[in-house]
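1. Sequence first, predicted model second:
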Amino acid sequence: MEKRLTLAQAVAAAGVFSTVSFWYGFMFGRESARKDLEELIVDLRRKKIEPDSSTPSSNSFEDLT
C-alpha cells in the first residue's frame, strides 16, 4: 500500500518548514549584524581615543604660510 500526503498535510509540512527556515535565517542575520555593529563600534571608539594621524595639526598650517 502506497502512502500519500493529503493536500492539507503537504501545506502543513511546507508551513512548518517555511517557519523554521525563516527563524534560522532571522537569527543568523541578527547575529551577523550584531558582529558587524560590534566591529564598527570598536573602530569608532578607537578613533575617538586615538586622534587620526592624517589630519594636520594647527602647527602644520603655520608652516605653510
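-> Great, that's in hand.

2. going forward, measure contacts and count neighbours with C-alpha atoms only.
-> Fine.

3. quick one: contacts for the residue nearest to the spatial centre of the chain?
-> Closest to where the C-alpha atoms of the chain average out (C-alpha atoms, centre = their mean) is A33, at 1.7 Å. Contacts for A33 were tallied using C-alpha atoms under 8 Å, 6 or more residues apart in numbering; there are none.

4. Repeat that for I41.
-> Applying C-alpha under 8 Å, 6+ apart, no residues qualify as near I41.

5. here's the one I want to compare it with:
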Amino acid sequence: MPAAKKITLLQTVAFAGVFSAVSCWYGFMFGRESARRELGGIIEDLRSGGGSGCSTNSAASPDSDAHSKP
C-alpha cells in the first residue's frame, strides 16, 4: 500500500495565500463592475434631465430619505 501523502505547513500557508489573493482579486473586479454600472445609471439620469438638483450621493443611496426633507 502506498503511504499517505502529507501536506506541510508551508504548503498549507502557500495555498491559503493564493486562495486569499484570488478571492480578493475577484471581489475587487466584481465590486468595480457593480460601481461602474451604478455610476453609469446615475450619469444617464443626469444626462436625460432626470436629476432634481440633489447631490449624487443621495442618488447613489436609494434607501436614504434625503429627498423627503424640506
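-> Looks like it arrived, so ask away. Small disclaimer: the values here were computed from a predicted structure and weren't measured.

6. Would you mind finding the match for M27 of structure 1 in structure 2?
-> In structure 2, the residue paired with M27 of structure 1 is M29, using TM-score structural alignment.

7. what's around A3 of structure 2, how many residues?
-> Neighbours of A3 of structure 2 under the rule other C-alpha atoms under 10 Å: 5.

8. for A59 of structure 2, same thing?
-> 19.

9. How about it, nearest residue that isn't a chain neighbour?
-> Excluding the flanking residues, the one nearest A59 of structure 2 by C-alpha to C-alpha, 6 or more residues apart in numbering is I42, at 7.2 Å.

10. Translate the one you found into the numbering of structure 1.
-> Aligned partner of I42 of structure 2 by TM-score structural alignment: L40.

11. Please report the number of neighbouring residues for that match.
-> By other C-alpha under 10 Å, neighbour count at L40 of structure 1 equals 12.
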